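In: Here is a sequence together with a model predicted from it:
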Amino acid sequence: MDTAISMDADGGSHDAAINRFEKVALVASETPRAQEAFSKLYSQRDWVPLHEADAVVVLGGDGFMLHTLHNMLDMRRIVPAYGMNRGTVGFLMNRYDNRANVTRRLEKARGKTISPLRITAVTQDGEMHKMCAINELSLLRETRQTAKIEVTVGSRVRIEELVGDGVLVSTPAGSTAYNLSANGPILPLDSSMLALTPISPFRPRRWRGAILPDEMRITLRVLEPAKRPVAAVADQKELRDIAEVSVDIDHSSALELLFDPGQSLAERIVSEQFAVD
């Protein structure tokens, strides 16, 4: 269960800059590190519930940030999100410092807008499901049998039969996550592109994926679904026994992430391309 604090409106005096966000929510994952940070920060100001907030401070890792962003999409109340890393990688988060004034850090932060994927999935029994993904949509084989998937981009079938463990469609924001692990390209945040990346492809053996304009719709149809069942995973939501999915970008549901000066998501995406383990 997420943790949040609700208190009376802030009665203190602030200058014009500090009033940029008057109503701020504080949420934290259930991990001990996030809960400890929550306990230390809740006394710094008065907080409100997320459904009343102008902005939200998120304590946790990238997974919990995605969870919070999805909650806002479900609530149809999208406000800027400022993450503080109490997880592992923290690619979408800022550095945590319990000695710093959270309100002042929030006011100095700069925003970056990202747009999620809009997904329509049809299962083998004909049921239609609407989903969204901030990082990526993945189609993954459910059994030992390799998946066989027909790939359509725009109005043309581009690959009649992709054979392998699956395929994924990634946004620029998600291109350094699962997409990168599958040897997909890192996309600049403002590129207006999507990455279409195969997962352990067997055929076509030399196809390594594609970079596509985000206004193009991608349709993935599962071949031999009874023998070779495939699951669709949209960020943290899984739907099994897929027949077909269609994917495009949803600019109408743009999300805003806040970062400390000099620590933007765009810079992190560039830096990731020069990282050497």
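Out: On my side now, so go ahead.

In: rest of the way, CA atoms for contacts and neighbours
Out: Fine.

In: ok, longest helix in this structure?
Out: helix 62-75 (DSSP state H).

In: next one: that one to chain centre, how far?
Out: 8 Å (C-alpha atoms, centre = their mean, to the nearest Å).

In: Now do that helix: which elements does it pack against?
Out: Helix 62-75 is packed against strand 55-60, strand 81-85, with contacts defined by 3 or more C-alpha pairs under 8 Å, 6 or more residues apart in numbering; DSSP states H and E.

In: Mind jotting down where the helices sit in the stretch 151-277 of the chain?
Out: Secondary structure of the stretch 151-277 of the chain by DSSP state H, counting those that start in this stretch: the helices cover 178-181, 265-272.

In: alright, now check it against this:
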Amino acid sequence: MSASPRIAFLASTVPNAQQALEAMAARHGQHPPEEADVICALGGDGFMLQTLHRHGGLDKPVYGMKLGTVGFLMNHFHADNLLERIAAAEPAKLRPLEMLAQTESGTSTGSLAYNEVSLLRQTRQAAHIRIGLNGQTRLDELICDGVMVATPAGSTAYNFSAHGPILPLGSHTIALTPIAAFRPRRWRGAILKADTEIRFEVLDPYKRPVSVTADSHETRDVVEVVIRESADRTVTLLFDPEHNLEERILSEQFVV
């Protein structure tokens, strides 16, 4: 990357992020994401995920600065020395999950997830879900509030709150984690190879409807969901050396 990269500044709608957008664009110039060397996302983790979904296909590195509530995927915000920070930043490559959902009406919905794909019951009735891995049934019936599949980058978020494992970045694994499992009561989930194909079949979907969410994209009334790691899509996030993603994921395992 050149010493003066072309930067596309993007910001969430919160006032301080919009103010930072105006100031940073005035100082460093503003370029469309398609023409930029690097994308600079100003906001929180939610906005970072939006940025990856909207512009991940451009294959441009993304440098985020926290101007939101949660900033696990972001660097600290400082108005000064941005070019030096980008030049010294360490890359972290993330590979998203691909989700394909079939609904009761017969439609199909596909989406990517950089954090997790989660199935959740839509009503007071517990969900009944069959789980298959690579074409083989592994759990005939999980009675639960839901179940999720998380990437290493997403394993410290909703997955960890549901008592799922934290996965090291670059471990080539994904987490399969139940949400409030009732039966089997002692099943805590599994750590799987990243290339595992996971198939969820919703049992009795009319009485016990289930929705699926890939990051923030929700599809309701699903009957089957297939999840696999993307074979050809990656995104590169840039992190300050003292604030790199791998170290933060490791540190999360020692928070008491």
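Out: Nice, thanks for sending it over. Quick caveat, the model's predicted, so the values are computed rather than measured.

In: Would you pull the TM-score for this pair?
Out: Scored against TM-score structural alignment, normalised by the length of structure 2, the superposed chains reach a TM-score of 0.97; 256 aligned residues with a C-alpha RMSD of 1.1 Å.

In: Can you tell me which of the helices and strands packed on helix 62-75 of structure 1 is nearest to residue 241 of structure 1?
Out: strand 55-60 (32.0 Å; C-alpha to C-alpha).

In: how close does residue 142 of structure 2 sit to residue 227 of structure 2?
Out: According to C-alpha to C-alpha, to the nearest Å, residue 142 of structure 2 stands 17 Å off from residue 227 of structure 2.

In: Residue 193 of structure 1 contacts residue 213, doesn't it?
Out: Yes. Counting by C-alpha atoms under 8 Å, residue 193 of structure 1 touches residue 213, with 4.5 Å between them.

In: Just give the number of residues close to the counterpart of residue 271 of structure 1 in structure 2.
Out: Taking TM-score structural alignment, the alignment pairs residue 271 of structure 1 with residue 251 from structure 2. A count of nearby residues for residue 251 of structure 2, using other C-alpha atoms under 10 Å, gives 10.

In: check contacts around residue 251 of structure 2.
Out: By C-alpha atoms under 8 Å, 6 or more residues apart in numbering, the contact set of residue 251 of structure 2 is empty.

In: Looking at residue 193 and residue 213 of structure 1, which one has more neighbours?
Out: Using other C-alpha under 10 Å as the criterion, residue 193 of structure 1 and residue 213 rank with residue 193 on top: 20 against 14.

In: OK, contacts around the counterpart of that one in structure 2?
Out: Aligned by TM-score structural alignment, residue 193 of structure 1 pairs with residue 173 of structure 2. By C-alpha under 8 Å, 6+ apart, the contact list for residue 173 of structure 2 reads 151-152, 167, 191-194.

In: and if you look at residue 223 of structure 2?
Out: Per C-alpha under 8 Å, 6+ apart, neighbours of residue 223 of structure 2: 101-104, 201-203, 205, 210.

In: just residue 214 of structure 2 next, same as before
Out: Applying C-alpha under 8 Å, 6+ apart, we find residue 214 of structure 2 in contact with 99, 111-113, 116-118.

In: Let's see that with 7 Å instead.
Out: Listed by C-alpha atoms under 7 Å, 6 or more residues apart in numbering, the contact partners of residue 214 of structure 2 are 111-113, 116-118.

In: okay, these in JSON lines with secondary structure next?
Out: Listed next are those as JSON lines, based on DSSP: H, G, I helix; E, B strand; the rest coil:
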{"residue": "111", "secondary structure": "strand"}
{"residue": "112", "secondary structure": "strand"}
{"residue": "113", "secondary structure": "strand"}
{"residue": "116", "secondary structure": "strand"}
{"residue": "117", "secondary structure": "strand"}
{"residue": "118", "secondary structure": "strand"}
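
In: Could you dump the residues you listed into CSV and include distance to residue 5 of structure 2?
Out: Shown next, in CSV, are the contacts of residue 214 of structure 2 (distance: C-alpha to C-alpha, whole Å):
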residue, distance to residue 5 of structure 2
111, 31
112, 28
113, 28
116, 32
117, 34
118, 37
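
In: from the contacts of residue 223 of structure 2, which single one is nearest residue 246 of structure 2?
Out: residue 101 (31.0 Å).

In: which residues in the stretch 151-256 of structure 2 form strands?
Out: 173-179, 190-193, 198-203, 210-214, 217-219, 222-229, 235-239 (DSSP state E, counting those that start in this stretch).
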